[in-house]
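1. Following is a predicted model, sequence given first.
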Amino acid sequence: MSTVLLHKENGVGYITLNRPETYNSYNREMALTLQAHLDDCANDETVRCVYMTGAGKGFCSGQDLSEAMSPSPEDFERMVREHYNATILRIRNMEKPVIAAVNGVAAGAGANLALACDIVVAKNSASFIQAFSNIGLIPDSGGTYFLPRLVGMQRAAALMMTAEKVSGPEAVAMNMIFKSFADETFEEESKKIATKLAMMPTRGIGLTKKLLNITYDNTLEEQLDAEKHVQMEAGATHDFKEGVMAFLEKRKPVFKGK
C-alpha cells in the first residue's frame, strides 16, 4: 500500500497521507510520493482543487524519527531540502487552492505542512503542536514563516518554545486556521469546501494565491502594481467572461477553470 494515496473526483484531487500506524509520520518515501502527487494535480487540468488529509487518527505526526537517528549535517541538510522544502514550495507555487483537512494530530513538520496550505480546517478534537523544541530542533517546513504571519510574533514564539498543544477551536480563535468542525461532520463539511472551490474560477483563484505569496515582501505601491498586472491576466480568462455573462443573464455561471 502506498504511503500517500491519490484519487480524483469531481474536480478535486484527494490526497491522503497513508501511514496510519505511525500517525502518518513523514519519511522519505512519503515525501517523494506526496511531491509526485502534488505535481500530478498541478499539471492535470481536470483537478481544480487539492484536498489533503491523513488516514486513521492523525494528520501527520512529523518526521519519522527512525529515519533521523544520528544524522550527519549532510543528512540533515538533504532531509530538510528534499523532503520538506520541496514539498512546501510545491504547495505554495501550485496555482490551485490546496486545503489541509486536519483530522487528528498535526505535530512538528506535520503542523507546518498543514499551515502551508491555502485553507486549513480541522476536527474539533484535532491538535496542532510545534513539537520541535521537545527534541532540540527548530521549526522547519516554513513554520517560522507562516505561523508568525498567522498568529503574531509573540504567540508564535510561545507556541514554538513551549510546544503547547492547540485544539481545533483554539486554532480558529487565534487565526491559525479557517474553521473547525464537530468530529462527526468534519469530513462532510470539509469536502463541501473542496467541492465548492473545484467549481469556481480556478485561474482567478490561482492568481489570487500568486499575489498572496508576495504580499509580505512588497510595499503598498509594489502590491498595487502587481495587482494591476495580474488583474489583466484574470480579465483575459474564459471564466471572467462567463462570470460577467452569467451576471447579465441572471443565471448561475458555469466556470471551466480556464
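-> Everything's here; your move.
2. make it CA atoms for all contacts and neighbour counts henceforth
-> OK.
3. which parts of the helix or strand containing residue 229 are buried?
-> Secondary structure assigned from DSSP states H and E places residue 229 in helix 220-235. Buried residues in helix 220-235, counting neighbours by 16 or more other C-alpha atoms under 10 Å, are found at 223, 226, 227, 230, 234.
4. And residue 30, how close does it get to residue 244?
-> Separation of residue 30 from residue 244 (C-alpha to C-alpha, to the nearest Å): 43 Å.
5. Please read the previous query as pertaining to residue 27.
-> 47 Å.
6. looking at it, residue 25 is touching residue 19, isn't it?
-> Yes. Between residue 25 and residue 19 there is a contact under C-alpha atoms under 8 Å: 6.8 Å.
7. What ranges does this structure have for its strands?
-> Applying DSSP state E to the chain gives strands spanning 4-9, 12-17, 49-54, 58-60, 98-102, 105-107, 119-123, 127-129, 166-167, 179-181.
8. Take this one as well and set it beside the first:
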Amino acid sequence: MPRPARGRLSAMGHTAAPVLYRPGKIAQLLFNRPKVKNALDAESWRLLAEALDRFERDPGARVLVLSGAGGEFCSGADLSGNINGSSEQVAAKMREIASIIVRLHGMPKPTVAKVDGVAVGVGMSIALGCDLVIASDRARFGAVFSRHGLVPDGGLSWLLPRAVGSHRAKELTLTGRLVDGAEAGRLGLATTVVPAGELDAVTGRWCERVAACSPVVAAETLDLIDRAWTTSFPDALEAEASAQQRAVAALRG
C-alpha cells in the first residue's frame, strides 16, 4: 500500500475512511462522512478509538484537534445503524460508545474541538468531551435526542450541566433546540467563538500556545481541574501539592 503523503490526513492509508488521523505535535482527527454531515457509524467509532490510541501513545503529539469535513462538525450517531435490534442490544452499543468518549474526556493530553456547522446529538457530546471548544459563528449545537424519542447519551447528561448549569441543561435537552455560535459562547458551550473564515487560524494559534505547555504540566493540570468536581477543597490543595512536586521534578530533569 502506498505511504500517505506527508501531512495528509489518513486512516490506515485510506483517505476515504470515515475518520482520518494525521499525527504531529498538533495532531488532527477529521470526521469524514460529509454527505451525512459526518454522522458516526460503527466503522467511525472504531477508527475514532484507534486514533485516540495513536495520539495517546505518540510522545511527540501534544494536542489533538477534532474537526469535521464539509463545513460540519458531527451530526451525531448514524441512527440507521444504532437503534436496530433489541433495547438490550442498543444499550450494549451505547456502552461501547461511552467507553470511547470516556477515553476522550480523560485523555492526559489536551484535546480541542474545532466546531464549524452542526455539533448535535452525540456530536455535541464529543465536542463537550474535549478540553477546549473553538467554534465558528456558523456553528450550531443541539441536544436533539428528545426529537428522536431518545434520552441524552455519549455523556451529555454529565457534560452539559457542567458547561451551562442544571436548569439550562434541562431546557436544552428537553426542547432539543439548536443553539447558534453566538449563544454557545454566551452559555459556555464554546470556549471562544470566531468568524468562520478565521476558525482555522485561531484554532492553530490556540493549539500552538497549548502545545508549548510541557506534557507533565498539561496532564497534571487537566487531572486537577477534572477532579475538582468530585473533591473537597482541602483534598484539591493536597492534590495540587503532589502535582506540583511532579512538575518541579520534571522541570529539573
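-> That came in fine, so what should we check first? The shown structure was predicted, so the numbers you read here are calculated from the model rather than taken from an experiment.
9. Tabulate the buried residues of helix 220-235 of structure 1 (TSV), appending distance to residue 193 of structure 1.
-> TSV is the format used below for the buried residues of helix 220-235 of structure 1 (distance: C-alpha to C-alpha, whole Å):
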residue	distance to residue 193 of structure 1
223	28
226	28
227	26
230	25
234	22
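10. nearest to residue 50 of structure 1, of those residues?
-> residue 234 (20.9 Å; C-alpha to C-alpha).
11. rewinding a little: tell me which of residue 27 and residue 244 of structure 1 has more neighbours.
-> residue 27 (19 against 12; other C-alpha atoms under 10 Å).
12. How about the contacts made by the more buried one?
-> 63, 64, 67, 83 (C-alpha atoms under 8 Å, 6 or more residues apart in numbering).
13. Hmm, residue 28 and the second one touching each other?
-> Yep, that's residue 64 of structure 1 we're talking about. No. Using C-alpha under 8 Å, residue 64 of structure 1 is not in contact with residue 28, being 9.0 Å away.
14. returning to what we had before: give me the more crowded residue out of residue 25 and residue 19 of structure 1.
-> residue 25 (25 against 22).
15. what lines up against that one once you look at structure 2?
-> Mapped onto structure 2 by TM-score structural alignment, residue 25 of structure 1 lines up with residue 39.
16. same question, residue 57 of structure 1
-> Aligned partner of residue 57 of structure 1 by TM-score structural alignment: residue 71.
17. and its match, what is it in contact with?
-> Here residue 71 of structure 2 is in contact with 116, 117 (C-alpha under 8 Å, 6+ apart).
18. what do you get for residue 17 of structure 1?
-> 3, 4, 5, 24, 30, 34, 52, 53, 54, 55, 59, 60.
19. Also residue 211 of structure 1?
-> The contact partners of residue 211 of structure 1, taken as C-alpha under 8 Å, 6+ apart, are 223, 226, 227, 230.
20. how close does residue 233 of structure 2 sit to residue 241 of structure 2?
-> Counting by C-alpha to C-alpha, the gap from residue 233 of structure 2 to residue 241 of structure 2 is 13 Å.
21. residue contacts, the residue nearest the centre of structure 1?
-> Per C-alpha atoms, centre = their mean, the C-alpha nearest to the average position across structure 1 is that of residue 117, at 1.8 Å. Going by C-alpha under 8 Å, 6+ apart, residue 117 of structure 1 touches 91, 92, 97, 98, 99, 100.
22. The same query, at a cut-off of 7 Å, please.
-> 91, 98, 99, 100 (C-alpha atoms under 7 Å, 6 or more residues apart in numbering).
23. possible to save these as a markdown table with distance to residue 134 of structure 1 and neighbour count?
-> Below are those laid out as a markdown table (distance: C-alpha to C-alpha, whole Å; neighbours: other C-alpha atoms under 10 Å):
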| residue | distance to residue 134 of structure 1 | neighbour count |
| --- | --- | --- |
| 91 | 27 | 23 |
| 98 | 29 | 25 |
| 99 | 28 | 27 |
| 100 | 24 | 25 |
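24. Dump these to a markdown table, plus distance to residue 206 of structure 1.
-> Converted to a markdown table, the contacts of residue 117 of structure 1 look like this (distance: C-alpha to C-alpha, whole Å):
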| residue | distance to residue 206 of structure 1 |
| --- | --- |
| 91 | 12 |
| 98 | 10 |
| 99 | 13 |
| 100 | 17 |
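25. Residue 228 of structure 2 pairs with which position in structure 1?
-> Under TM-score structural alignment, residue 228 of structure 2 pairs with residue 215 in structure 1.
26. what's around that match, how many residues?
-> So residue 215 of structure 1, with other C-alpha under 10 Å, has 15 neighbours.
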